[in-house]
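Q: here is a sequence together with a model predicted from it:
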Amino acid sequence: MFLDRFHTIQNGLIRISPAQASQFAREIAGDYNPIHNPDDRRFCVPGDLLFALVLGQYGLSQEMTFRFRNLLGGNVDLEFREEEDGTIRVFDTGGKLYLEVSRGGEHTSDVTVIENFSRCYVAASGKNFPHTFKPLLERKGVMFNPDRPMVIYESMSLSLERVDIPSPSLDMHNADMEVAGKRGNALLEYRVTSGGQPVGFVAKKIVVSGLREYDPEVMDQVVAQFNRLKEGS
């Protein structure tokens, strides 16, 4: 499976090293957020990797909601637990909760369907910056701290007309953000299509911390640095 390189399993527990998490962020998601760099003191595992691991282990359901409860550091032993009501929770061995997933409707364990959906979702997610966030921040007149950008998942939900989607694609439908002081709550909405036909939607809630007044020159420098990192990968 395409996720094998990005985690290890020992004694039934899943562990993600900083190097594996960073490789996933850059190679699969095209995500160069500094908090996914192995040597960053604020390092955390991409939420997209946890999303993909859940789908890889439990399959794709017609209705799913992912709620991210805590940031996950590197080399943490994780237990993926399925409750009697179908809820999936991801804990560490100390009982700390990182992810909670509710689901319903039709279900598929088809490996090809799951990989294709995971890849298309993660690729679309990786385009959040600068493609989506730069114009959104500019429109709102705010930006994150360029030295300490904190842009993290709060939740993600998906709703599909069916789960047998051979070649899914995610296209941005709408992006908006509510600003409250130094905090922004962004909502990104995507349409899911297959063969040019609509088959569902995805909505992501993202928290942006440390907001300040938008500075076009500084933002251009941030984008230029992002592009240099991407070209050098």
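A: Received the coordinates, thanks.
Q: make it CA atoms for all contacts and neighbour counts henceforth
A: Noted.
Q: quick one: the lengthiest helix in the chain to chain centroid distance?
A: For the chain, the helix that runs over the most residues, judged by DSSP state H, is helix 216-232. Relative to its parent chain, helix 216-232 has a centroid offset of 21 Å by Cα atoms, centre = their mean, to the nearest Å.
Q: what comes into contact with it?
A: Residues outside helix 216-232 that contact it (Cα atoms under 8 Å, 6 or more residues apart in numbering) are 26, 30, 32, 130, 134, 138, 143, 146.
Q: which residues in the chain form helices?
A: Under DSSP H, the chain gives helices at 18-24, 47-58, 111-125, 133-140, 216-232.
Q: out of the ones you listed, flag the one nearest residue 76.
A: Residue 76 lies closest to helix 18-24 among the helices of the chain, at 10.0 Å (Cα to Cα).
Q: pretty sure residue 7 sits against residue 19.
A: No - the criterion here is Cα atoms under 8 Å, and residue 7 misses it with residue 19 at 9.9 Å.
Q: which neighbours do the two share?
A: Overlap of the contact sets of residue 7 and residue 19 (by Cα under 8 Å, 6+ apart) is empty.
Q: centroid residue for this protein?
A: Residue closest to the average C-alpha location in the chain (Cα atoms, centre = their mean): residue 48, at 3.3 Å.
Q: shouldn't that residue be in contact with residue 122?
A: Yes - contact criterion Cα under 8 Å: residue 48 and residue 122 qualify, at 6.2 Å.
Q: thinking again about what came up before, list just the nearest of the contacts of helix 216-232 to residue 185.
A: Of all the contacts of helix 216-232, residue 185 sits closest to residue 143, with 12.5 Å by Cα to Cα.
Q: from residue 18, how far off is that closest one?
A: Residue 143 sits 27 Å away from residue 18, going by Cα to Cα, to the nearest Å.
Q: what does residue 6 give?
A: In this view, residue 6 and residue 18 are 10 Å apart by Cα to Cα.
Q: what does residue 45 give?
A: Counting by Cα to Cα, the gap from residue 45 to residue 18 is 7 Å.
Q: which residues do the two both contact?
A: Common neighbours of residue 45 and residue 18, counting by Cα under 8 Å, 6+ apart, are 36, 73-74.
Q: measure the residue lying closest to residue 121 once chain neighbours are set aside to residue 218 for me?
A: Leaving aside its chain neighbours, residue 121 sits nearest to residue 170 (6.5 Å; criterion: Cα to Cα, 6 or more residues apart in numbering). Relative to residue 218, residue 170 is positioned 30 Å away (Cα to Cα).
Q: dropping in the other structure now:
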Amino acid sequence: MFLSPYFKKELQLVSVSAQQASEFAKGVAQDFNPIHNVAAKRFCVPGDLLFALVLGQYGLSQTMSFSFEGMVGDGVKLVFPDSVGDSFTIFDDKQKQYLSVERSGTNTQCEVQIESFIRSYVAFSGLNFTHVLVPMMRKHGVMINPARPLVIYESMSFDLVSFDFNHIELSLVEQHLEIDGKRGDVTLKFELHCGDKLVGTGRKTLVLSGLRTLEEGGLNEMVERYESLRVDYQGV
């Protein structure tokens, strides 16, 4: 499985080092959020890697939903039981809860399908900040705190109408931002295609914290900082 370099498993305990998490964020998801940098004071494992590890361990089900409830730190030992039901929760070895999963319908363990699904979805996530959230903030005249930019991955879900695919492409079809004081709730709806055939739909929700009135200088600085991390990593 292509995820092998990004985690360590001993019996039923799965852990992700800061280096592994950072490599996944940058190398697979093209996500340069500084919170995934190895030396970040508020470092956390990408939610997309947790999502990917669940699919790698338990397969891809026709209908799935993921609710993210905690930020996983460097080397935290997560319990991944050998078998689970249609509703389960990922805890650490101290019983702290991080992720709740519900699933139903047909389940596939096909590595080709699972890898394509993961790669397509996390690549979409990696583009969220510069291609989706920044234009959305400009449109609504708000921005997150440039000194402590925090975007919280809240949930994602999807429904597959067909398993007749070896390759999936994801496209954003709807986006919405609801503002309540300093909080912004973002909903992104997407479609999953194999060629010209629709194979599924899904949605992702994010929370923008510390909203304030838009200042172009501050927003541009965040974008430039994000872009510089990409350039430094890719060497282009």
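A: Good, I have the coordinates. Being a predicted model, the structure only gives us computed values, none of them experimental.
Q: fetch the TM-score of the aligned pair.
A: The TM-score (TM-score structural alignment, normalised by the length of structure 1) is 0.96; 233 aligned residues with a Cα RMSD of 1.3 Å.
Q: what touches both of residue 48 and residue 122 of structure 1?
A: In terms of Cα under 8 Å, 6+ apart, residue 48 of structure 1 and residue 122 are both contacted by the residues residue 29.
Q: what's the local residue count around residue 57 of structure 1?
A: Residue 57 of structure 1: 12 surrounding residues under other Cα atoms under 10 Å.
Q: likewise residue 118 of structure 1?
A: Residue 118 of structure 1: 21 surrounding residues under other Cα under 10 Å.
Q: ok, the counterpart of it in structure 2 - contacts?
A: Under the alignment (TM-score structural alignment), residue 118 of structure 1 pairs with residue 118 of structure 2. The contact partners of residue 118 of structure 2, taken as Cα under 8 Å, 6+ apart, are residue 52.
Q: which of the shared contacts of residue 45 and residue 18 of structure 1 count as buried?
A: Buried members of those, scored by 16 or more other Cα atoms under 10 Å, are 36, 73-74.
Q: need those residues in a markdown table (columns: distance to residue 86 of structure 1).
A: Below are those laid out as a markdown table (distance: Cα to Cα, whole Å):
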| residue | distance to residue 86 of structure 1 |
| --- | --- |
| 36 | 30 |
| 73 | 26 |
| 74 | 27 |
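Q: just the strands in structure 2 please.
A: Assigned by DSSP state E, the strands in structure 2 fall at 8-10, 13-15, 60-68, 78-79, 87-91, 97-108, 142-143, 151-160, 169-180, 183-194, 197-208, 212-213.
Q: deepest of those, which one?
A: Each of these was scored by mean neighbour count; the highest is strand 142-143, a mean of 23, by mean count of other Cα atoms under 10 Å.
Q: how deep is the nearest residue to residue 126 of structure 2 once chain neighbours are set aside tucked in, by neighbour count?
A: Nearest in space to residue 126 of structure 2, with sequence neighbours left out and distances taken as Cα to Cα, 6+ apart, is residue 31 at 4.2 Å. Neighbours of residue 31 of structure 2 under the rule other Cα under 10 Å: 25.
Q: over in structure 1, tell me which residue corresponds to residue 31 of structure 2.
A: Per TM-score structural alignment, residue 31 of structure 2 is aligned with residue 31.
Q: verify the contact between its match and residue 126 for me.
A: Yes - between residue 31 of structure 1 and residue 126 there is a contact at 5.0 Å, judged by Cα under 8 Å.
Q: still on that earlier bit, return the member of the contacts of helix 216-232 of structure 1 nearest to residue 174 of structure 1.
A: Nearest to residue 174 of structure 1 among the contacts of helix 216-232 of structure 1 is residue 134, at 13.9 Å by Cα to Cα.
Q: what does the closest one correspond to in structure 2?
A: Taking TM-score structural alignment for the superposition, residue 134 of structure 1 sits opposite residue 134 in structure 2.
Q: tell me the contacts of that match?
A: When the contact criterion is Cα under 8 Å, 6+ apart, the partners of residue 134 of structure 2 are residue 219.
Q: over to residue 190 of structure 1?
A: Taking Cα under 8 Å, 6+ apart, one finds 170-174, 201-203 in contact with residue 190 of structure 1.
Q: again, 6 Å this time
A: Going by Cα atoms under 6 Å, 6 or more residues apart in numbering, residue 190 of structure 1 touches 170-173, 201-202.
Q: next, work out how far apart it and residue 198 of structure 1 are.
A: In terms of Cα to Cα, residue 190 of structure 1 sits 11 Å off from residue 198 of structure 1.
Q: isn't residue 188 of structure 2 up against residue 202?
A: No - counting by Cα atoms under 6 Å, residue 188 of structure 2 does not reach residue 202; the two are 8.4 Å apart.
Q: can you tell me how far the match of residue 134 of structure 1 sits from residue 231 of structure 2?
A: Residue 134 of structure 2 is 19 Å from residue 231 of structure 2, by Cα to Cα.
Q: got the contact list for residue 32 of structure 2?
A: So residue 32 of structure 2 contacts residue 26 (Cα under 6 Å, 6+ apart).
Q: state the distance from it to residue 72 of structure 2.
A: 17 Å.
Q: show the contacting residues for the closest residue to residue 30 of structure 1 other than its chain neighbours.
A: The shortest distance from residue 30 of structure 1 to any non-neighbouring residue, by Cα to Cα, 6+ apart, is to residue 126 (5.1 Å). By Cα under 6 Å, 6+ apart, the contact list for residue 126 of structure 1 reads 29-31.
Q: same list (these) but as TSV, adding distance to residue 157 of structure 1.
A: Shown next, in TSV, are the contacts of residue 126 of structure 1 (distance: Cα to Cα, whole Å):
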residue	distance to residue 157 of structure 1
29	18
30	21
31	20
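Q: surely residue 156 of structure 1 is in contact with residue 63?
A: No - in this structure, residue 156 of structure 1 is not within contact of residue 63 by Cα under 6 Å, at 11.0 Å.
Q: residue 176 of structure 1 matches what in structure 2?
A: Taking TM-score structural alignment, residue 176 of structure 1 has residue 176 as its aligned residue in structure 2.
Q: how much space between the residue nearest to its match when sequence neighbours are not counted and residue 136 of structure 2?
A: If the residues on either side of it in the chain are set aside, residue 176 of structure 2 comes closest to residue 187, at 5.2 Å by Cα to Cα, 6+ apart. Distance, residue 187 of structure 2 to residue 136 of structure 2, using Cα to Cα: 11 Å.
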